[in-house]
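>>> Prediction below, plus the sequence it came from.
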Amino acid sequence: MSIRNLMCNVLTCVAMLIGTFAYAADKPDMQVLLFTDRSNEFTDDGGYPVIYLDEVLRIEEELTQAISHFDLSENMKSEDFEAVRNQLSRVMDEQALLDAYAGLSLAWSLNVTHIPAIVTRLQGERSLVSYGEYDVPHSLVRIRN
């Protein structure tokens, strides 16, 4: 990974952290982020941003499927290499992959250790993480009280 890509990833993560905590405009006293994977969906996400921590794996599987019919040995011909590159450029959404890695980085920076996780920050306080709740509005009522 080049320095430019690494810096882009870091800046994306920071922007996501700032932007998503500012997302809850209808609840100015509380910012909320939701972390889960595709097999542990929230029953009611309350309209808050949901970050799927298995998104990187899903994207990588799509990319693998896109090139699985090519012979990827070291004896690969240059025209086959070009065909693989063309196939990947058609399938790959670079921004989606960067966002998926930024979500992982954000979860790590917030010390999210289990899913599902609801991360809340009351204005002027540190972040709180609630694990195991699938009903976001119910969890937020509990946190507010």
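Happy to help now that I have it. What you see is a predicted model, and the numbers here were worked out from it, not measured in a lab. Numbers count the residues shown, from 1 in each chain.
>>> contacts and neighbour counts: CA atoms only from here.
Will do.
>>> what sits up against the helix or strand hosting Leu17?
Here Leu17 sits within helix 3-21, counting by DSSP states H and E. Applying Cα atoms under 8 Å, 6 or more residues apart in numbering, the set of residues contacting helix 3-21 from outside is Gln31, Val32, Leu33, Pro49, Leu98, Asp99, Tyr101, Ala102, Gly103, Ser105, Leu106, Arg121.
>>> hold the first one in mind and look at this next one:
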Amino acid sequence: MNTSIRLLPESELEEADHIFRLAFGTFVGLPEPTDFCCDISYILYYWQANPNDETSLAAFAICHCGALTEAGSDTCYVKFAAVRPSLNASTHFEQLLNLCEMLTIKAGMSRLLAGVNTSHHDAYRRMIARGFRTEITGIGMHKQS
């Protein structure tokens, strides 16, 4: 059996969505496994990216939207996000936040929830400037801090 790991092309999104629904719907025991996640375009949200610099992926985010997810009702939660270090990292971070805000609206949510390590001062300041506020403070214990 040959296995290859590669980027998922847009032409395979429909098949990937079917496999995702079948696998998880079967796992949770749904009578119709492919009905898992109803009409939510789960795979598409994970797949969408915008590598504007034409060399490689500049940034990405994994988001949960709505009830029955970690986000909760009416919320889009940025579970994980990263921006590749570069001279344009600040611009890419702003673009990523814009896309997360657009996703929130497109998904019909009214609230966007995201976290940031406050040691990343520029990112933290940019989020505060956009109206994000601290809800939960986490503490990381590091040796030699």
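Received the coordinates, thanks. Note that the coordinates shown come from a computational prediction; the quantities given were computed from them, not determined experimentally.
>>> Assuming the best superposition, what's their TM-score?
TM-score of the superposed chains, computed with TM-score structural alignment, normalised by the length of structure 1, equals 0.25; 65 aligned residues with a Cα RMSD of 5.3 Å.
>>> In strands, which of the contacts of helix 3-21 of structure 1 fall?
Residues of those located in strands (DSSP state E): Gln31, Val32, Leu33, Arg121.
>>> Which pair of those residues spans the longest distance?
Leu33 and Arg121 (9.1 Å; Cα to Cα).
>>> Pick out whichever of those two has more residues nearby.
In this view Leu33 of structure 1 and Arg121 are compared by other Cα atoms under 10 Å, and Leu33 has more residues nearby, 21 against 16.
>>> buried set for the top helix by length along structure 2?
In structure 2, assigned by DSSP state H, the helix with the most residues is helix 89-106. The neighbour-count check on helix 89-106 of structure 2 (16 or more other Cα atoms under 10 Å) flags 89-90, 92-97, 99-101, 103-104 as buried.
>>> Could you point out which of those is nearest to Leu22 of structure 2?
Leu103 (24.7 Å).
>>> which residues of structure 1 fall in helices?
Under DSSP H, structure 1 gives helices at 3-21, 55-67, 78-91, 94-109, 136-144.
>>> Longest strand in structure 2, by number of residues?
strand 72-83.
>>> list the helices and strands that one packs on?
Applying 3 or more Cα pairs under 8 Å, 6 or more residues apart in numbering; DSSP states H and E, one finds that strand 72-83 of structure 2 makes contact with strand 59-66, helix 89-106, strand 111-113.
>>> Can you add distance to Ile43 of structure 2 and give these back as TSV?
Below are these laid out as TSV (distance: least, Cα to Cα, whole Å):
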stretch	distance to Ile43 of structure 2
strand 59-66	11
helix 89-106	13
strand 111-113	19
